[in-house]
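Visitor: Structure of the sequence below:
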Amino acid sequence: MQKTVVWFRKDFRLHDNPALSEAAKEGFVIPVFIWSEEDKREYAESEASSWWIYHSVATLEKQLQAHGLKLFIKYGDEFDALVEVMDEAEANAVYFNERYEPVERKKESRIKAQLESIGKKVQSFHGHLLFSPDLLNKQGEPYKVFTSFWKRCMQEDVARPRPFPVEMKGIERGIHSLALNQLRIIDEKNWHQKFDEYWKPGEHPAVEKWQQYLEDGMSFYHAKRDFISSGSSSELSPYIAAGNISVKAMWHSAKSVSEETTEASVHQSIDTFLKQLIWRDFAYHQLIHKPDIIRYPLRKQFLDFPWQGTEEQLMKWKRGQTGYPLVDAGMRELWKTGMMHNRVRMVTASFLVKHLLIPWQEGYNWFKHTLLDFDAANNATGWQWVTGCGIDAAPYFRIFNPFLQSEKFDPSGRYIRKWVPELSNLQAPYIHKPWEAPVSVLEKADIQIGVTYPLPIVDHAAARNRALDAYQQVKGT
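Guide: Coordinates of the predicted model:
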């Protein structure tokens, strides 16, 4: 029987795991997780998601153990580690699911070639996306407009999720393995340990959350997804990013619910939700074909954009001290929980690049550092969309008004009140623009503008005009 090393890498689940299911069918399964120097450097810039990865590996280790398999943990160069495991186990094959970040694609190509050069069998699988990353338009080029990509995807079949491998044969001895905590993926005393209050990473929590959302939350998604305190968000993005749950499994289970109901609102909500999953694929297609999108604007005229923001303003944005309540609430929620509602992400991002004229790459890097659901493709595509410098992006002159956004999508101020406690005694409508509240109202709420809560660091109207003037300088170039 074949002995196959299954290399886990951001696919920390047993259900619909193509590499694992194929290996299980063909013989003995040798699960491996490798932490390299490259990973160490990369995740030093992504501390929140490193917390999620650590706990995802820990839960995977327990799951495999329950099925009679040991997860072997290695540190160092991936090729060397894989060869070491194969020699120790007398294995002759390596299976893994592909990743699409530029560094990971180069790594996969190198390791495949190295293993094949020494006579080892190597097979990779598409387990991370709904559709093949080779999906091209009629001209044989990658799609540049999301609507066209979405319409094409709706004509394609999403592969059925692979069955859970019920019987798996493993090898318990003869392979050296580190303990997970020896990798020092996270610092036990670091800022992100507070995430324990809010999250339980891993496959079982992901599947449970998804099932509950299908039953209780999905029907409201279309109508309420932009309302910040509505509870219509699935909160599944960190699980998706780490591969705790299969997007193909989500797609088909949502489709099944849609087929079983006659309620138009449910059909509409499911279609809207699935469109978001397709957007994720679209983002990865951009990253695959334009790997520089994590650093450079796709619209080259933005290379000469006259950014004017200061380091002090950037720091106030990060800390939620801008004097714009919705922006501050979002940035504080991010720091506290590692997450932020999608509507608020757009508002905070727009504020950084358009109100403060700070380069979008600064926002990308901060989100990379603090988001539990950090995903290079989604993060880069989102920032370029908001900035107006990417493919199929929002026009630069679309500038979110944070006051109107909070009045519309957090009308009672519930979200602001939760994350900006110094404003907790202030009621709507004043909570959206606290400096406009009468002195008597502020005194009753125990608020001193400029003391207990800051004045806006920029005037909205002036900032908007400045942003449009800056855009005019690069518009025709």
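Visitor: From now on I want contacts and neighbour counts done on CA atoms only, so please keep to that.
Guide: OK.
Visitor: Please tell me how far Ala159 sits from Pro429.
Guide: Using CA to CA, to the nearest Å, Ala159 is found at 49 Å from Pro429.
Visitor: How about Val458?
Guide: Spatial separation of Val458 from Pro429 under the definition CA to CA is 21 Å.
Visitor: swap in Pro438?
Guide: Here the distance between Pro438 and Pro429 works out to 12 Å (CA to CA).
Visitor: In terms of neighbours, single out the busier of the two.
Guide: More neighbours sit around Pro429 than around the other of Pro438 and Pro429, counting by other CA atoms under 10 Å; the figures are 15 against 10.
Visitor: for that one, what are its contacts?
Guide: Taking CA atoms under 8 Å, 6 or more residues apart in numbering, we find Pro429 in contact with Glu407, Pro411, Ser412, Gly413.
Visitor: mind listing the strands for the stretch 101-250 of the chain?
Guide: In the stretch 101-250 of the chain, strands defined by DSSP state E, counting those that start in this stretch lie at 121-125, 169-170, listed in chain order.
Visitor: Run the chain-centre distance for the lengthiest strand in the chain.
Guide: Across the chain, the longest stretch assigned as strand under DSSP state E is strand 27-35. Mean C-alpha position of strand 27-35 versus that of the full chain (CA atoms, centre = their mean, to the nearest Å) differs by 26 Å.
Visitor: what comes up buried for it?
Guide: Buried positions in strand 27-35, judged by neighbour count with 16 or more other CA atoms under 10 Å: Phe28, Val29, Ile30, Pro31, Val32, Phe33, Ile34, Trp35.
Visitor: where's Thr381, which helix or strand?
Guide: Thr381 is part of helix 376-387 when elements are defined by DSSP states H and E.
Visitor: mind checking how far that helix is from the chain centre?
Guide: Once both centres are worked out by CA atoms, centre = their mean, helix 376-387 turns out to sit 11 Å from its chain's centre.
Visitor: do stretch 306-313 as well
Guide: On the basis of CA atoms, centre = their mean, stretch 306-313 sits 26 Å off its chain's mean C-alpha point.
Visitor: hmm, back to that, okay, the buried residues of strand 27-35 in JSON lines with distance to Ile175 next?
Guide: Written out in JSON lines, the entries for the buried residues of strand 27-35 read as follows (distance: CA to CA, whole Å):
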{"residue": "Phe28", "distance to Ile175": "14"}
{"residue": "Val29", "distance to Ile175": "13"}
{"residue": "Ile30", "distance to Ile175": "10"}
{"residue": "Pro31", "distance to Ile175": "11"}
{"residue": "Val32", "distance to Ile175": "10"}
{"residue": "Phe33", "distance to Ile175": "13"}
{"residue": "Ile34", "distance to Ile175": "14"}
{"residue": "Trp35", "distance to Ile175": "16"}
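Visitor: Am I right that Ala461 sits in a helix?
Guide: Yes - under DSSP: H, G, I helix; E, B strand; the rest coil, Ala461 sits within a helix.
Visitor: count of neighbours near it?
Guide: Using other CA under 10 Å as the criterion, Ala461 is surrounded by 11 other residues.
Visitor: now Pro434
Guide: The burial count for Pro434: 25, using other CA under 10 Å.
Visitor: and this one, so I can compare the two:
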Amino acid sequence: VSAADWDAVQRLVRRAESLEASTSPLTGPPAKRIRATAQSDLHTGAPRSQEPEDNGRGAATAVHGAASSSPEVEAGHLPSLESTEAGHTDSSECQTSITENAPVKEMRQHVFSAAAAQAMNTQTDAAPAAAAAEPSGASDSRKTLLVWFRAFDLRLSDHAPLAVAARAGGPVVCAFVWPRQRGRWGVHGAQEAWLRASLARLDSALRAIGSRLILRCAPSELTSGFKPGSETSLSEDSRAEADLIGGNGRLGGGLGEGLERDAIQGFVPPPPTSTDGENNALVAAEAASVAAEMLSLANECDACEVLWHRSYEPDEERVERAVSAALHASGRRVREMPGRLLYEPHTVNLSGGFNGGHWGTLMPFLRACERQGPPPPLPLPPPTSLPPPANWPASLALEGLCLAPRPVRADGTAARDWATELLAYWDVSEEKAREQMELFVHAGGLQGYETRRSRADVKGTVSTLSPYLRFGQLSPRQLYHAVKGSPLPRELKKTFSRRLHWRDLAYFHLSSFPDMPSFPIRRHYAAHAWVGDSAALRRWQRGQTGFPMVDASMRCLYATGWLHQSLRMVVASFLVEYLGINWTKGAEWFHDTLVDADVGINSMMWQNAGRSGIDQWNFVLSPESSSQDPSGAFCRTWLPELAKLPTKQLHTPWLASPQLLAAAGIELGVDYPHRMVADLTE
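Guide: From the prediction side, this is the model:
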């Protein structure tokens, strides 16, 4: 990417964002007005009143903007590449979002058409003029189509952009762009390990049908202040010396001594009127660098159109806007398509008031989804072949992306390869995702879900499909229809069926409250006085609290990158309720250590755990309870130092007699820590 191209992309991105930001809060998108109303109601605890009749399509439409004009992609009903009305929608049409009303969209289209030639003056080799002369809806089957794979759609089945490109008949290039600089809620930590394995398997699957995956790094070296190696994440340097799992279990023995970086600083939330400047700067760098790299790749393979699945994360949407702006300015068509969720957030018409539940809770949302039209269509089959281009664009080797690299100590020696150890628990592939889904739905897991889903000591009580959904090896439509098609009676599958709607609900919340990952939805909770005890936080992270259910859970999380849903609630409740530590610290740790870390779901859970979310928890889970592990098998697996204790004392070893402790080879305070909280009632 030339310096001139880079400057041009940055000018376009700044122009687009300044236009969107200039919208008056009084005349601009209704989302801001309705969001303010929702926050006011949440502050008082009162249910929201019904929106006025002249508010259009109700609260959800107001919160999420007008419905997308992009067609719904159904099995056997792909949008045509020949028809502008039925098939082609440029990004400014299908990206009608909460920050862009009609006047801004019109201005934005004008800027990117009238100013493109001047802003992109390094691309004047007749490409913009030729593109402008071409009918907007036509697609030359000889032209290359570029499919942009994302970190949430790494599959061939039920992949709308790929299916459309394959149907066009012309050359298809599949690409993934990895930004070295990413926002706070981008792919980090355990997710990098999963992503690395996913990209390798996706490339193999594409090669089997005559294609390949082009890998590129976003050109962060062009970003001001960027230096190679400065992108080292929390997972790399805070774990460089860590060895949280294994060892002899004795205090100070292999339990994270010598951490090179203390990432546990006191959290000071920003005021509601400000933005997270550090994260904004990172996302701005990510957006500009990815846009520049996508433009370079499109030029290299002479792509006439770029297709991708739409994201619903605020940071990712910002990246998409930058990419779309750069591609449009170069005269290329852009097509953004649904596929990450069952229902796009802005299409759900969730009215105000109490309708079997308060605004933004599951059952009103579920009913609103069901009312909006037909159920999600059947998933699309994978393409059987993809026409290759005459010449493949340049691609990095997978190692060139430096995903989850093995950390190196200060003396140059290799530290523990946490990522490789973590992946030993998983088969990261689209085939395994389908196999695991079929096994759960048809081999007893779904049948017993209603009664056994809280059990962490028995395999198969939950689906363990969340990482595959997070990275897109399994689409939500595939799981939705697998469960729907099960012959089991409704009462045996109703709870699990709602789990997919929980996922959509989380992104509905995120669309309504974009700062949800780091700031309370109930704004007055920002004034809550949290305990800034970094030592206590570190003991929680390491599984050294002295409460076996908490410690086993945290060690399982670190070792496998996954944790049973019930146990996530146990450790979250302990951190917030008993240690008094800000829920955002838990959200950050989960984001770093979960392979299924999903910004929407993770933020929603931690907001509710911190009592600041829409559906705040009205319960506290006791760390002394054995209800999730009645047999003791879970704690014995992850706390071998306690394995010889009888099950009755296993979850509360401080109640065991000195004789029992001695017989089990345990000295509290040496082999296993004393409790951090001696009296849970205080």
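Visitor: matching residues in the second structure for the helix holding Thr381 of the first structure?
Guide: With TM-score structural alignment applied, helix 376-387 of the first structure matches the range 599-610 in the second structure.
Visitor: what's the distance between Gln114 of the first structure and Lys120 of the first structure?
Guide: Following CA to CA, the distance that separates Gln114 of the first structure from Lys120 of the first structure is 9 Å.
Visitor: before we move on, the earlier item: out of the strands of the stretch 101-250 of the first structure, which gets nearest to His67 of the first structure?
Guide: Of all the strands of the stretch 101-250 of the first structure, the one in closest proximity to His67 of the first structure, counting by CA to CA, is strand 169-170 (8.8 Å).
Visitor: Assess the claim that Ala463 of the first structure and Lys354 are in contact.
Guide: Yes - shown here, Ala463 of the first structure and Lys354 form a contact pair, counting by CA atoms under 8 Å, at 7.3 Å.
Visitor: quick one: what's aligned to Ile355 of the first structure in the second structure?
Guide: Not Ile; residue 355 of the first structure is His. In the superposition onto the second structure, His355 of the first structure corresponds to Tyr578 when matched by TM-score structural alignment.
Visitor: which residues touch that match?
Guide: The neighbourhood of Tyr578 of the second structure, defined by CA under 8 Å, 6+ apart, consists of Val677, Leu680.
Visitor: could you redo the last one with a cut-off of 10 Å?
Guide: In this structure, Tyr578 of the second structure makes contact with Ala572, Val620, Ser622, Pro623, Met676, Val677, Asp679, Leu680, Thr681, Glu682, judged by CA atoms under 10 Å, 6 or more residues apart in numbering.
Visitor: Mind telling me what element the first one is part of?
Guide: I take that to be Ala572 of the second structure. Per DSSP H and E: helix 565-573 holds Ala572 of the second structure.
Visitor: Can you name the element that comes right after that helix?
Guide: Under the assignment DSSP H and E, the closest C-terminal helix or strand after helix 565-573 of the second structure is helix 583-593.
Visitor: Can you check what angle separates that next one from helix 599-609?
Guide: For helix 583-593 of the second structure against helix 599-609, the angle by axes from the mean of the first three to the mean of the last three CA atoms, to 10 degrees is 150 degrees.
Visitor: Show me what helix 583-593 of the second structure packs onto, helices and strands only.
Guide: Where contact means 3 or more CA pairs under 10 Å, 6 or more residues apart in numbering; DSSP states H and E, helix 583-593 of the second structure is packed against helix 190-207, helix 234-237, helix 534-542, helix 548-560, helix 565-573, helix 599-609.
Visitor: So for Arg14 of the second structure, which of the ones you listed sits nearest?
Guide: If you check each of these against Arg14 of the second structure by CA to CA, helix 599-609 wins as the nearest, at 25.5 Å.
Visitor: and the corresponding residue of the second structure for Gly330 of the first structure, how many neighbours?
Guide: Applying TM-score structural alignment, one finds that Gly330 of the first structure aligns to Ser553 in the second structure. Neighbour count for Ser553 of the second structure, taken as other CA under 10 Å: 25.
Visitor: How about the one 10 residues further on?
Guide: The criterion is other CA under 10 Å. On that basis, Leu563 of the second structure has 22 neighbouring residues.
Visitor: which one in the first structure is aligned with it?
Guide: Mapped onto the first structure by TM-score structural alignment, Leu563 of the second structure lines up with Met340.
Visitor: residues in contact with that match?
Guide: Listed by CA under 10 Å, 6+ apart, the contact set of Met340 of the first structure reads 228, 235, 329-334, 346, 348, 371-373.
Visitor: rerun that using 8 Å as the cut-off
Guide: Contact criterion CA under 8 Å, 6+ apart gives Gly330, Met331, Glu333, Leu334 as the residues in contact with Met340 of the first structure.
Visitor: May I ask you to confirm that the third one is in contact with Val344?
Guide: No - applying CA under 8 Å as the test, Glu333 of the first structure and Val344 come out as separate, 10.1 Å apart.
Visitor: Report how many residues lie close to Asn190 of the first structure.
Guide: Asn190 of the first structure sits with 10 neighbouring residues when counted by other CA under 10 Å.
Visitor: With Tyr296 of the first structure instead?
Guide: Residue crowding around Tyr296 of the first structure was assessed by other CA under 10 Å; the count is 18.
Visitor: Lys143 of the second structure now?
Guide: Tallying neighbours of Lys143 of the second structure according to other CA under 10 Å, which is how burial is gauged here, yields 18.
Visitor: again with Ala288 of the second structure
Guide: As a burial measure, Ala288 of the second structure scores 32 neighbours (other CA under 10 Å).
Visitor: Quick check: closest non-adjacent residue to it.
Guide: In space, and not counting its chain neighbours, Ala288 of the second structure is closest to Gln10: 5.9 Å by CA to CA, 6 or more residues apart in numbering.
Visitor: what does the helix or strand hosting that neighbour correspond to over in the first structure?
Guide: When secondary structure is defined by DSSP H and E, Gln10 of the second structure falls within helix 3-21. Residues of the first structure aligning with helix 3-21 of the second structure are absent, taking TM-score structural alignment as the criterion.
Visitor: For that helix, which helices and strands make contact with it?
Guide: When contacts are defined as 3 or more CA pairs under 8 Å, 6 or more residues apart in numbering; DSSP states H and E, helix 3-21 of the second structure sits against helix 102-114, helix 116-119, helix 277-300, helix 314-329.
Visitor: The helix or strand following that helix packs against which elements?
Guide: Following the chain from helix 3-21 of the second structure toward its C-terminal end, the next helix or strand by DSSP H and E is helix 30-44. If contacts are counted by 3+ CA pairs under 8 Å, 6+ apart, helix 30-44 of the second structure sits against helix 59-64.
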